[in-house]
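Engineer: Return a 3D structure for these sequence lines:
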Amino acid sequence: MALSFNAKWIGAGGATTCLVAFGLLLADASGLWASSDDPLPHRTDLSAADRVRVASVLARPESFETAQPFEAMSGGAATFTGTPDGNAFSRFSQNLSFEQEADFNIGDSLFTKLWVSSPSSTQASDGLGPLFNARSCQSCHLKDGRGHPPVDANDSAISMFLRLSVPPRTPEEFAALESRALLRIPEPTYGGQFQDLAVPGLQAEGRMVITYDEEEVVLADGEVVNLRRPTYSVADLGYGEMDPEVMLSPRVAPPMIGLGLIEAIHPDDILALADPDDEDGDGISGRPSWVLEEQSGELALGLFGWKASNPTVRQQSAGAFSGDIGISTPSVPAAHGDCTENQPDCLAMPTGVQARLGDTEAPDPVLDFVTFYAANLAVPMRRNVDDPEVLRGKALFHDLGCPSCHQPNYVTSRDAATDAHQFQLIWPYSDFLLHDMGEGLADNRPVGDASGSEWKTPPLWGIGLTETVNGHTQFLHDGRARSLLEAILWHGGEAEDARDSVVELGTQDRGALIAFLESL
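Structural biologist: The predicted structure is shown next:
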């Protein structure tokens, strides 16, 4: 059987890159064209032959005795294949051109840039705040990895913050939520994000307070696991009391790897996994999050954020510039960041907008470079994919039903905006849909389509390198879980059956499951 190659991939990274990009060796040739059906009809970017090939590539494995071909290449041809170290999340996609690598490096310098308050002699760097949570993108996403809650009262909360909102009360607010013009109603004084830092001469909004209660879970083999249940509040408020109906929701910074590849997934591949009414009766009813896409003004599938509140890397980046650092961009041009009309002292502070540079503190092409950087942080290569213990854990992962939410793999669109992201076999282990995770994980704060107990399935790729990169093993949206096992035990709602099955596993099987997760 003859298989054709696209020559541009050979130029980008040689024949091996081409094979990884197309996944041509992932199916047995004798059965590749056996079906007369035309699978994946929604993939309008693919030929009929490609659709058959891709469907075969994405089929669930029938045996777990060996690793699937190219399973170790989590990010396709973009995968970083070097020895993982503390900078494993900070490498560029390995199939970028020389010119694209230069753009990545410029974006890197802007991502790590420390912004300063206005006015300043460093006019290319002023505009911080006036209220903020961090002075740079890197401050939250340390080494482009996972944030964590403060270790104690004296530890910085810089990689974690609180989202704020109140219930809608007026017809205008209900209409704004219905149209997706807003995904939540900000707290009237403190806005949409609680900011614990401020420029000189201005009072910060206050500080986040976390208390924990310990809960015991006894596993079937007698092992006792202590879970910590957090409670969140605020103290030392700088601008008066909050609305009595305010809803607080914590967020730790998620890892940055593979974002451009996620955006390159064909949206209909994700929508095909949705089952909002649980028509197949498996107890899993993932729902899409629909949000407004900034540039088109049309509804688009939310992919980024803990509740899938942003459809593109650019929109996610612009929101972080504004909310986290208080820096305006062409996408979010508010120069005073999250300051509200009930904070007149904040609105009276100088900004970093300079007419000679543009209308915002980070004018074009700053956001473009940062977006390109964020979209091209490579996913590290998996480890130990052929290890018998890891393979046994992978089989358990499938038997427990985990792929119902943590969809293992996709082949990205041929029409992706960046050529390095086109037609890549990737392994993010997420369906990018909203799932009800039960009362234990509920923040009771709706955002757009996401209810107060729903969360987007987070990608698992790179999760086994969290300690290597960030020096901790704290997981979930608020870092409450201190291990992968604790994270599993917090699963409820749609994932409760899988969680209960893990509780019933023996010690060796549970160890194999964790070994598989640590290989990702």
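Engineer: going forward, measure contacts between C-alpha atoms and count neighbours the same way
Structural biologist: Noted.
Engineer: List the buried residues of the host helix or strand of Gly260.
Structural biologist: Secondary structure assignment for Gly260, by DSSP states H and E: helix 259-263. For helix 259-263, the neighbour count (16 or more other CA atoms under 10 Å) marks Leu259, Gly260, Leu261, Ile262, Glu263 as buried.
Engineer: Output the contacting helices and strands for that helix.
Structural biologist: Here helix 259-263 touches helix 313-320, helix 366-375, going by 3 or more CA pairs under 8 Å, 6 or more residues apart in numbering; DSSP states H and E.
Engineer: got the angle between the first one and helix 366-375?
Structural biologist: Put plainly, it is helix 313-320. For helix 313-320 against helix 366-375, the angle by axes from the mean of the first three to the mean of the last three CA atoms, to 10 degrees is 110 degrees.
Engineer: Give the buried residues for helix 313-320.
Structural biologist: Val313, Arg314, Gln315, Gln316, Ser317, Ala318, Gly319, Ala320.
Engineer: One more: the longest one?
Structural biologist: Neighbour counts using 16+ other CA under 10 Å place Val366, Leu367, Asp368, Phe369, Val370, Thr371, Phe372, Tyr373, Ala374, Ala375 of helix 366-375 among the buried residues.
Engineer: just to revisit the earlier point, in JSON lines: the buried residues of helix 313-320, plus distance to Arg228.
Structural biologist: Below are these laid out as JSON lines (distance: CA to CA, whole Å):
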{"residue": "Val313", "distance to Arg228": "32"}
{"residue": "Arg314", "distance to Arg228": "35"}
{"residue": "Gln315", "distance to Arg228": "33"}
{"residue": "Gln316", "distance to Arg228": "30"}
{"residue": "Ser317", "distance to Arg228": "31"}
{"residue": "Ala318", "distance to Arg228": "33"}
{"residue": "Gly319", "distance to Arg228": "30"}
{"residue": "Ala320", "distance to Arg228": "28"}
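Engineer: now the other sequence, so there's something to compare against:
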Amino acid sequence: MKRIYLLLLFFTNCILFTSCSSDQDSGEYQLKPEEDEQYSGGKKGTSFNTSEEAFGFFSTHLTAEQQSDFGIGNSFFRQSWVTAPASATARDGLGPFYNAISCSSCHFKDGRGRPPMYAGELGTGLLLRLNLPQTDVHGGYLPETTYGNQLQDVAILGQDKEGEYTISYQYFYETYADGTQVELRKPIYTITNLNYGALSGSVSISPRIANQMVGMGLLEAIPEATLLNYQDISDANGDGISGKANYVYDVVSQTSKMGRFGWKANQPSVKQQVAGAFSGDIGITSSLFPNENIPNGYDGSSIPNGGSPEITDQTLDKVVLYSSSLSVPARRNYQEQNILKGKQLFEEVECAKCHISKITTSSTYYIEAFRNQIIRPYTDLLLHDMGNDLADNAPDYLADGNEWRTPPLWGIGLIPTVNNHTYLLHDGRARNVEEAILWHGGEATTAKNNFKNLSQSDRQKVIDFINSL
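Structural biologist: So this is what the prediction gives:
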């Protein structure tokens, strides 16, 4: 009898203890984070720093040689290029037409650019792509006849810049199911003061914001087969989502490869992304892109350059290593109940169908520290139709004018700390996470409407979760 009494006493205490637990008022089941959920970039690609330098750390598991190359690449990424000839021969050759004087002009502290805040503000990380509807032999769309594939609004001394652009906004409201309204703004771009002739009548103009740099090597390390497994071009499962891979021209191998980088996944590798930015944004030639960007018909033969090419392969490779090995900031507040509830709602409203939370990298990536890492990038790197409201009508290889690559969400909550702003989407039109969600359309319409039908409290939990990434 004494034994039975002790057992009854034990179970009674268990019941009393449960009823007095921290969730007795809410009556909700206590959610728990996944194991190692804080390691957004895996255990070897995550940094634990939430300061304004949060995007600028390398994996502590890099080799000594890689750490040295990281430092050199960092210096070429951050320091300004100058016009040739100059005593700093390793950094001369700027322009003659360009958008920025350094990589960090657009990716300040390895972070995210923004639209200009006033007319004439330069080097903020927004540029205008220009292309024609015809394709080249590799399937890429042709650059605009006179000005090439982007408008360069700065020129070196003695040269007239290509032109300028201004932004105006149209404002309207999106209404939630509970009647709450949110103001959205749609940018309108006007190109003015063209110095080398008119634009082609069939040109498409696509604004592109410089994204945060973290985790690029980890994204490159994802096996192609893994990403293709998320593809559903014909929407065979009937969920309204039909992501597809972009296949683009790889300059190094001279073959078609899966695109992973850029707003339309139009670059197959970190190396080509970096070399393309040197060429288009700063006017620095490389072995990948050896030709200067000058307006068609313009004689640039008398303009001095910084060598042929202006950045050596050795230096380019160090900048590529730097860009590839930037760690991803660890999650913040990931154990808190409102964040965990937001994560649950994020999945329930179907955001996670494109923003894939957890992926494992390959076992063969050239940066050994990034092999076999369980990462949480919140992307599938595929193209999705995002609807007419976000369309730029500018095709890019297999991407049509409505399609955009799913952007990784990791690090998004630290953009205000690093870059002192919250502008999101490909052109910075969204002024915060909430506006970015409300701009979703096309394949994301169901997810957006599910979000709009949540209570204000639950909507805030989803937003807080995204900002914890």
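Engineer: Fetch the TM-score of the aligned pair.
Structural biologist: With the length set by TM-score structural alignment, normalised by the length of structure 2, the two chains reach a TM-score of 0.92; 441 aligned residues with a CA RMSD of 1.4 Å.
Engineer: Quick one: the strands in structure 1, in order.
Structural biologist: 131-132, 160-165, 193-194, 197-198, 207-218, 224-235, 247-252, 290-292, 299-301, 410-411, 425-426, 434-436, 454-456 (DSSP state E).
Engineer: if I read this right, Gln152 of structure 2 contacts Tyr98, doesn't it?
Structural biologist: Yes. Gln152 of structure 2 lies in contact with Tyr98 (CA atoms under 8 Å); the separation is 4.9 Å.
Engineer: In space, what's closest to the counterpart of Asp69 of structure 2 in structure 1 - neighbours in sequence excluded?
Structural biologist: Residue pairing (TM-score structural alignment): Asp69 of structure 2 is matched to Asp103 of structure 1. Distances taken as CA to CA, 6 or more residues apart in numbering place Phe369 nearest to Asp103 of structure 1, at 6.4 Å, with adjacent residues excluded.
Engineer: List the residues that contact the one you found.
Structural biologist: Contacts here follow CA atoms under 8 Å, 6 or more residues apart in numbering; on that basis Phe369 of structure 1 touches Asp103, Phe104, Ile106, Gly107, Leu110.
Engineer: ditto for Ser451 of structure 1
Structural biologist: By CA under 8 Å, 6+ apart, the residues touching Ser451 of structure 1 are Asp436, Asn444, Arg445.
Engineer: what do we get in structure 2 for Pro84 of structure 1?
Structural biologist: Matched by TM-score structural alignment, Pro84 of structure 1 corresponds to Thr50 in structure 2.
Engineer: quick one: Val72 of structure 2 from Glu65 of structure 2, how far?
Structural biologist: Not quite, residue 72 of structure 2 is Ile, not Val. In this view, Ile72 of structure 2 and Glu65 of structure 2 are 11 Å apart by CA to CA, to the nearest Å.
Engineer: The two: which is more packed in?
Structural biologist: Ile72 (16 against 8; other CA atoms under 10 Å).
Engineer: Contacts only, for that one.
Structural biologist: Lys318, Val319.
Engineer: All the helices of the stretch 1-150 of structure 2, in order from the start?
Structural biologist: Ranges of helices in the stretch 1-150 of structure 2, per DSSP state H, counting those that start in this stretch, are 2-19, 64-78, 103-106.
Engineer: mind putting the ones you listed in TSV, distance to Lys244 of structure 2 included?
Structural biologist: Output for the helices of the stretch 1-150 of structure 2, formatted as TSV (distance: least, CA to CA, whole Å):
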stretch	distance to Lys244 of structure 2
helix 2-19	49
helix 64-78	32
helix 103-106	29
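Engineer: Kindly compare burial across those and name the winner.
Structural biologist: Ranked by mean neighbour count under mean count of other CA atoms under 10 Å, the helices of the stretch 1-150 of structure 2 are led by helix 103-106, which reaches a mean of 24.
Engineer: By how much does that helix deviate from structure 1 on average?
Structural biologist: Here the mean offset of helix 103-106 of structure 2 against structure 1 after fitting is 0.7 Å, by mean CA distance after the TM-score superposition for structure 1.
Engineer: State the span of structure 1 onto which that helix is aligned.
Structural biologist: Counting by TM-score structural alignment, helix 103-106 of structure 2 pairs with residues 137-140 of structure 1.
Engineer: Figure out how far the matching stretch is from the centre of its chain.
Structural biologist: Chain-centre distance of stretch 137-140 of structure 1: 15 Å, with CA atoms, centre = their mean, to the nearest Å.
Engineer: And for stretch 117-124 of structure 1?
Structural biologist: Here stretch 117-124 of structure 1 is found 32 Å from its chain centre; the criterion is CA atoms, centre = their mean.
Engineer: In structure 2, what range does that stretch match?
Structural biologist: Taking TM-score structural alignment, stretch 117-124 of structure 1 hits residues 83-90 over in structure 2.
Engineer: and what of stretch 222-238 of structure 1?
Structural biologist: Under the criterion TM-score structural alignment, stretch 222-238 of structure 1 matches residues 179-195.
Engineer: Relative to Pro329 of structure 2, how far out is the match of Pro84 of structure 1?
Structural biologist: Using CA to CA, we find Thr50 of structure 2 at a distance of 7 Å from Pro329 of structure 2.
Engineer: Could I get the contacting residues of the residue in structure 1 that Ile222 of structure 2 lines up against?
Structural biologist: Matched by TM-score structural alignment, Ile222 of structure 2 corresponds to Ile265 in structure 1. Ile265 of structure 1 sits next to Tyr410, Val411, Thr412, Ser413 when contact means CA under 8 Å, 6+ apart.
Engineer: One more pass at 6 Å, please.
Structural biologist: Contact analysis of Ile265 of structure 1 by CA atoms under 6 Å, 6 or more residues apart in numbering lists Thr412, Ser413.
Engineer: Please name the residues that touch the corresponding residue of structure 1 for Thr422 of structure 2.
Structural biologist: Here Thr422 of structure 2 is matched to Thr473 in structure 1, going by TM-score structural alignment. Counting by CA under 6 Å, 6+ apart, Thr473 of structure 1 touches Glu467, Arg482, Ser483.
Engineer: Next step: these restricted to helices.
Structural biologist: Residues of the contacts of Thr473 of structure 1 located in helices (DSSP state H): Glu467.
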